[in-house]
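In: missing the sequence, but the structure's below:
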């Protein structure tokens, strides 16, 4: 690193390798070579990936380079779930950074359960630093299940420091019965948390989906995401929420330049719904459901990540073609990858 830094004093163009860039940045800082220091920062921002994001973030903090710190945080907001959580370098993520990313309004996730699973994996790796390969989901659950059952993990001495991480999650967004059963079996969360969570679900199921306990849309809405990375440029997902079913759609129009996303309510009698692989689910007989929702798309525009949103909307979804479809978000000339998020809340009737 010092050799490259010294060479830059004699040659205008010095080849910088991503593998050595943190060391070269350190050498440039010590030798006070400002031009080389800035070149390193520029290359680092362009080279953020799963293997480099933690190293670059720590370097940005050490040398007080806000642009690099912000770039790493922005990458994690989008790629924590799609790319990073299954990477070997995931355990290097600092706890305070993970907590900040979990609270970010721009965080992308496929569902709230994926965020819970990510935190569980991260905690497992912190407790088992010698693990070189991320085990299967079943093995990680078995590990937590093997801990003493006298109290829950977060009340144990080793688990108390992780409480803030789990408090950053929207646990009420985990609504699948299998996932809830899993949360109970591993004895991870305090009993009071689980009781409150199950009580809220019970109330919602028996009151047509109403969520009176959730009043802050920006911090409590349930999020579901579509990650569009490559062709085909048509993606859809069907979600079940307290007996109501919604299809989330995102696709590129035939003209090739317009990107469209929207959601629509599906009746429980729809034959296409029953063709999909669903666990036994509840079905609501209500014809209408008032929904607070937002559709958000994040994409690169001229080298910068931009956020496009419908903003928070309130709409009554019915069972006719005119009332079952949400507002459409149409955007022009976006490039892949795209991160599409649908956020939901069912207000009290």
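Out: Arrived safely, thanks for sending. As the structure is a prediction and not an experimental result, all values here were calculated from the model.
In: C-alpha only now, for contacts and for neighbours.
Out: Noted.
In: leaving out the residues flanking it, which one is nearest to residue 99?
Out: Distances taken as C-alpha to C-alpha, 6 or more residues apart in numbering place residue 165 nearest to residue 99, at 5.6 Å, with adjacent residues excluded.
In: now that neighbour: how far from residue 236?
Out: Per C-alpha to C-alpha, to the nearest Å, residue 165 is found 31 Å from residue 236.
In: and the helix or strand containing residue 99, what other elements does it pack with?
Out: For residue 99, the host element (DSSP states H and E) is helix 95-102. Secondary-structure packing of helix 95-102 (3 or more C-alpha pairs under 8 Å, 6 or more residues apart in numbering; DSSP states H and E): helix 66-79, helix 163-167.
In: following element in sequence after the strand ranked longest in the chain, please.
Out: Longest strand in the chain by number of residues (criterion: DSSP state E): strand 289-301. Following strand 289-301 in sequence order, the next helix or strand is strand 304-309 (DSSP H and E).
In: got the buried residues for that next one?
Out: Buried residues in strand 304-309, counting neighbours by 16 or more other C-alpha atoms under 10 Å, are absent.
In: who's in contact with that strand?
Out: Applying C-alpha atoms under 8 Å, 6 or more residues apart in numbering, the contact partners of strand 304-309 are 294-300, 329.
In: got the contact list for residue 342?
Out: With contact taken as C-alpha under 8 Å, 6+ apart, residue 342 is in contact with 223-225, 248, 293-296.
In: want to compare, so here's the second one:
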């Protein structure tokens, strides 16, 4: 077996390194041991104590301290990010870290797990590895999204309210238009019904009333001003017709006057049942007498030019209730279904 040559003798100096060994006086003379590769081969099944190197323990302590700090930091980060309670840290056995004390090649292989991940699950590691800025961005994006949802909800509510108001306004307008159309149609229908009723009434009256002459020309109307009339205006309606044209009773009634009447010439007064007096003036002849009952269309005289006239014509006046002042004969005739 090969061995290393003995080293030169040197005076013994007690070591000042940590864990140094002091000489023992009860074991005799101290001799330096020069190990060889064969003499330091580890015995299987036993722990191997590696040769002390200068500053080895200090360096190992530093590595262990950094590992512990990293593990504690990782646990704190995981706890801060996940809200879980701090995890316990278990130290590996000496075999797993023996390479820091001796020959790396000859040391048994221990666990490859970093001290910073000891006691930390894969899920915790992944969660703890997330960047704080990314987590903050996620929170900001979530908050912005929530605010946008609120804004969209409010906008949607405003839009729906506006649309509902527009629908209500349109419905109200439609109802108003329909009501207006219905009212207008009702008014038109009522007016049409009244018109038909009036036409029926006038048609019935036309059977009871008749124009005084059959062929004529209207030459003077009620209210015309002129010096030829003593009152200063025309008080009746003139039917110009040839002398001798028959004059007929406009309606049934009683003859209350028949004879000469000054400027009216020969005049016949027919009093109706309601008290209205009809004056037939300027006649050439009279065919009835006072107190005589006549019916509609009976002959009461003939057209002439007696009294204050410029030519042959029938001067007709209407005096309601026998009043001295007459009314427009045209209006009265039309009101009784006649159209001169």
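Out: Good, I have the coordinates. Since the structure is predicted, the reported quantities are computational estimates derived from the model, not experimental observations.
In: quick one: TM-score?
Out: The TM-score (TM-score structural alignment, normalised by the length of structure 2) is 0.19; 99 aligned residues with a C-alpha RMSD of 5.9 Å.
In: thinking again about what came up before, identify the farthest-apart pair in the contacts of strand 304-309 of structure 1.
Out: Within the contacts of strand 304-309 of structure 1, 294 and 300 form the most distant pair, 20.0 Å apart (C-alpha to C-alpha).
In: more neighbours: these two, which one.
Out: More neighbours surround residue 294 than the other of residue 294 of structure 1 and residue 300, with 24 against 14 (other C-alpha atoms under 10 Å).
In: show me the strands in structure 1, by range?
Out: 222-228, 234-241, 244-252, 258-266, 289-301, 304-309, 313-317, 329-332, 338-345.
In: most tightly packed of those?
Out: Mean neighbours per residue, mean count of other C-alpha atoms under 10 Å, is largest over those for strand 338-345, with a mean of 23.
In: taking strand 222-228 as reference, get the angle to that one.
Out: If you take axes from the mean of the first three to the mean of the last three C-alpha atoms, to 10 degrees, strand 338-345 of structure 1 sits at 160 degrees to strand 222-228.
In: tell me the angle strand 338-345 of structure 1 makes with strand 313-317.
Out: 70 degrees.
In: now do strand 338-345 of structure 1 and strand 258-266, the angle between them.
Out: Counting by the same axes, to 10 degrees, strand 338-345 of structure 1 lies at 30 degrees to strand 258-266.
In: what's the neighbour count on residue 284 of structure 2?
Out: Count around residue 284 of structure 2 with other C-alpha under 10 Å applied: 21.
In: burial count for residue 253 of structure 2?
Out: 22.
In: with residue 76 of structure 2 instead?
Out: So residue 76 of structure 2, with other C-alpha under 10 Å, has 18 neighbours.
In: again, but for residue 257 of structure 2
Out: 18.
In: tell me which element it is part of?
Out: Residue 257 of structure 2 is located in strand 253-260, with elements delineated by DSSP H and E.
In: from residue 179 of structure 1, how far off is the nearest residue to residue 58 of structure 1 once chain neighbours are set aside?
Out: Nearest non-adjacent residue to residue 58 of structure 1, counting by C-alpha to C-alpha, 6+ apart: residue 69, 8.0 Å away. Using C-alpha to C-alpha, one gets 34 Å for the distance from residue 69 of structure 1 to residue 179 of structure 1.
In: give the next helix or strand downstream of whichever strand or helix holds residue 204 of structure 2.
Out: Here residue 204 of structure 2, judged by DSSP H and E, is contained in helix 132-208. Note on helix 132-208 of structure 2: by DSSP H and E, the next helix or strand toward the C-terminus is strand 217-220.
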